[in-house]
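Asker: predicted model, plus sequence, below.
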Amino acid sequence: MDFSYNDLQRMLHESAETYAREHGDFERRRRLMASAAGYAQEDWKLMADLGWLALLLPEEHGGIGGGPVETMIIMEALGRALAGEPYLSTAVLGAGCLLRHGTPAQRDACLGPLASGDYRMALTHREEGSHENRYAVSLRARPDGDAYVLDGAKRMVFDAPHAQAFIVSARTEGDSAARNGITLFLVPAAAAGLAQQPFRRLDGGQAAHLTFTGLRVDAAAILGRPGQGATVLDDLYAHAIGALCGEALGAMQAMHDATLEYLKVRRQFGRPIGTFQALQHRQVDMYTALEEARSLTLAANMALAESLPEADRLLSMAKAQVGKSARIVGQGAIQLHGGIGMTEELQVGAHFKRATVIEAMFGSRQHHLARLAGDPQA
């Protein structure tokens, strides 16, 4: 497997690095996270102008036909910039789901506005008590003529408050834990019978609990094949894990770099604290953990891009390693900064919060270790 970037990926990397430098000022990001939207609309528009929102789309839809590696490159920059834009929800999961599982009518109606930044989406899947079983779906979709009626609730829907549409998993047959019998629907956020309860996440981002009460959708809203939504979910999970691992790399790199700089300028006993061997060892541990996560993340995304049979295993390995590495890097960054590392005025704490949220998304470290061990319940 060739780990080097091609020409397109190198250009994308340079563009993403520039964005992170120019738009990732921590004080600016703090103000944006506290705002009503949680991010700057001009930044979202810039992503559209740069072609990032259409990254996965083919040329006929205004995209460049990118894949998991290109997504990872952008997500790493967004992680370093502590960006709050709903890029994962819209440009990765939303666009990817429409592109690979949507009907021609759905793609024609949604992909153009999505690429221009006028259409945001959110995956609506997690339910109370589902824990880490990705097939635990209790929200029911009852057939009613040529339509379906949805009743139930979803929890912790990331980026829900400003989304125009939701990818909703519902149970059309079978019991609530069965893999078969799940169907995915594209549901407008303004649909009658849909209520939101918005809130802020640990990392400052936006989310909502959703309640569906007699919500009626046409059969044309189905994504993929009826009753076989588990296949779509598996696909979305794979791409989400690859992208999130990339974002975590950016967060860890930011914590590492900030700590390294602090060790150079903070003085104790008449010299920089970075000259003390014990602190140098801790910094090396952080760097080693970061590079271990980087290698597995790149390998996993390359395998996913090539549809290799080992992609699923590599993704679980990457997600497990990222969870471990983020703890080593985050705790090291905070401890080497001392008391100030725990304050909200310092970026390492904000990045560590985001890395902690990432660790819980789409399967924790323990969950993926269980999958690697062959646990049938994982």
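Answerer: Yep, that arrived.

Asker: from now on I want contacts and neighbour counts done on CA atoms only, so please keep to that.
Answerer: OK.

Asker: can you give me the strands for the stretch 151-300 of the chain?
Answerer: Using DSSP state E, counting those that start in this stretch, the strands found in the stretch 151-300 of the chain span residues 165-171, 182-188, 194-200, 206-218, 222-223, 267-268, 271-272.

Asker: now tabulate those in a markdown table and tack on mean neighbour count and distance to residue 135.
Answerer: As requested, the strands of the stretch 151-300 of the chain are arranged in a markdown table below (neighbours: other CA atoms under 10 Å; distance: least, CA to CA, whole Å):
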| stretch | mean neighbour count | distance to residue 135 |
| --- | --- | --- |
| strand 165-171 | 25 | 9 |
| strand 182-188 | 25 | 8 |
| strand 194-200 | 17 | 22 |
| strand 206-218 | 19 | 18 |
| strand 222-223 | 24 | 16 |
| strand 267-268 | 12 | 53 |
| strand 271-272 | 13 | 53 |
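
Asker: got another one to weigh against that:
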Amino acid sequence: MRQTVDFTYDSEQNDLRDAVRALLDRAYGDSEQRRKVVAADPGFDEQTWARLAEMGVLGLPFAEEDGGMGAGPVEVAIVAEEVGRVLAPEPFVEAVVLAGGLVAAVGTAAQRSAVLGPLAEGGSVPAAALAEPRTRWSPAAAGVTATADGGTWRLTGVKEPVAAGARADVLVVSAVVDGGTALFLVRGDAEGLTRTGYRTHDGTRAAHLRLDGTPAELLGEGTADRTAEIEQVLARARIAYSHEAVGAMEAALRTTAGYLTTRKQFGVTLNKFQALTFRAADMYVSLELARSTALWASMVQAAGGDVVAAADRARLQTSRAGRHIGQEAIQLHGGIGVTAEYKVGHYTSRLTAIDHVLGDGDWALSRLAAGVGTYETVDPLGAPYTPPTTG
């Protein structure tokens, strides 16, 4: 029996989208305002961050007993898409979905209250320090080690890149313990911690972290390997990033379509040229396929399904669509598309950053291909598959 999937939002979800859109439009509806904000540290507007907290956005995915709103993945997806639509530089996915998600998944009740409560209230910005030099999107730690020192732990090694790492009040750091990977909380002002922040090509901020016997608090109880929990949270962050990419792609397409209907060549607007209209139509197809895949992945997450595989599918689709739409948006704008004063190039830059932050499309494709042998064979006409006989 054929099943249908309802991709429409309910009234509360529409209200959330409208409220977040109104706030972010006031903050970044003018691209010049965004350029001013990202030009100065910490790379985002602290007042906008506080207003998001007042709306309950920063506590959306966390349990009410931890100071959150108890909302689901679809609500997180709505916010992420609005962030991408105006290229808001606030570290929503980085702080809420990734760093906050790690604390929510692994931390004790006291740790969740201490970290997630201030985050939801806008008084703290956590960051996840998982990536290491010469590693490639692995949930396991390799170069940072943790050693017990009396009643505390001390971390040694390097983490880079750490999104929003220079601004973070608390860091969630992965480290090797007894051959496995454990998670630790490190205060931003801890001794032995050196943070070197820098601006990335898309205007956001990252940091190089050096830990030299830095005191840390073990996240959760016991030193069991946390690789599986980290993989799950990384998958949720990839899905959220897919929605942020959808918001950016939609804005890039809308800007391009507007340009084609106003810019004139040979006395007529560019949309009169059939070849250009076809290219814009192909961009729309890529956008809608990425949108439906990302929303499907959020629904899989909400239903408790295989979030890792769903995230890989969403990452692959948004990676391909982001590259297609970003490149075509610049091409259809001509020379103005690559200027710093025009926003199309900034959308493409952010889409490129999202594609690489937790694993690019080729990486997701290789993971999906590795498991293709486990899928059942399905006849396209609906008949049971009968293996051919031999002999």
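Answerer: Looks like it came in fine. Every value quoted in this text rests on a predicted model; they were computed, and no experiment measured them.

Asker: about what we covered before: tell me which of the strands of the stretch 151-300 of the first structure lies nearest to residue 353 of the first structure.
Answerer: strand 194-200 (12.8 Å; CA to CA).

Asker: next, the mean deviation of the closest one compared to the second structure.
Answerer: The superposed strand 194-200 of the first structure is, by mean CA distance after the TM-score superposition for the first structure, a mean 0.9 Å from where its aligned residues fall in the second structure.

Asker: what packs against that strand?
Answerer: Contacting strand 194-200 of the first structure under the criterion 3 or more CA pairs under 8 Å, 6 or more residues apart in numbering; DSSP states H and E are the following elements: strand 206-218.

Asker: the strand it packs on packs against which elements?
Answerer: Against strand 206-218 of the first structure (3+ CA pairs under 8 Å, 6+ apart) you get strand 147-158, strand 194-200.

Asker: distance from the chain centre to that strand, please.
Answerer: 21 Å (CA atoms, centre = their mean, to the nearest Å).

Asker: could I get the full set of helices for the stretch 201-350 of the second structure?
Answerer: Remark: helices assigned in the stretch 201-350 of the second structure by DSSP state H, counting those that start in this stretch are 227-262, 274-302, 307-333, 343-357.

Asker: okay, those helices in JSON lines with distance to residue 115 of the second structure and mean neighbour count next?
Answerer: Formatted as JSON lines, the helices of the stretch 201-350 of the second structure follow (distance: least, CA to CA, whole Å; neighbours: other CA atoms under 10 Å):
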{"stretch": "helix 227-262", "distance to residue 115 of the second structure": "16", "mean neighbour count": "23"}
{"stretch": "helix 274-302", "distance to residue 115 of the second structure": "24", "mean neighbour count": "19"}
{"stretch": "helix 307-333", "distance to residue 115 of the second structure": "25", "mean neighbour count": "23"}
{"stretch": "helix 343-357", "distance to residue 115 of the second structure": "24", "mean neighbour count": "22"}
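
Asker: quick one: which of the ones you listed is nearest residue 9 of the second structure?
Answerer: helix 274-302 (10.7 Å).

Asker: now the angle from the closest one to helix 227-262?
Answerer: Taking axes from the mean of the first three to the mean of the last three CA atoms, to 10 degrees, one finds helix 274-302 of the second structure and helix 227-262 inclined to each other by 150 degrees.

Asker: residue range for stretch 140-158 of the first structure in the second structure?
Answerer: Counting by TM-score structural alignment, stretch 140-158 of the first structure falls onto residues 145-163 of the second structure.

Asker: buried residues in the matching stretch?
Answerer: For stretch 145-163 of the second structure, a neighbour-count test (16 or more other CA atoms under 10 Å) marks 145-147, 153-163 as buried.

Asker: which two among these are spaced furthest apart?
Answerer: That would be 147 and 163, which, of those, are the farthest apart (CA to CA) at 25.3 Å.
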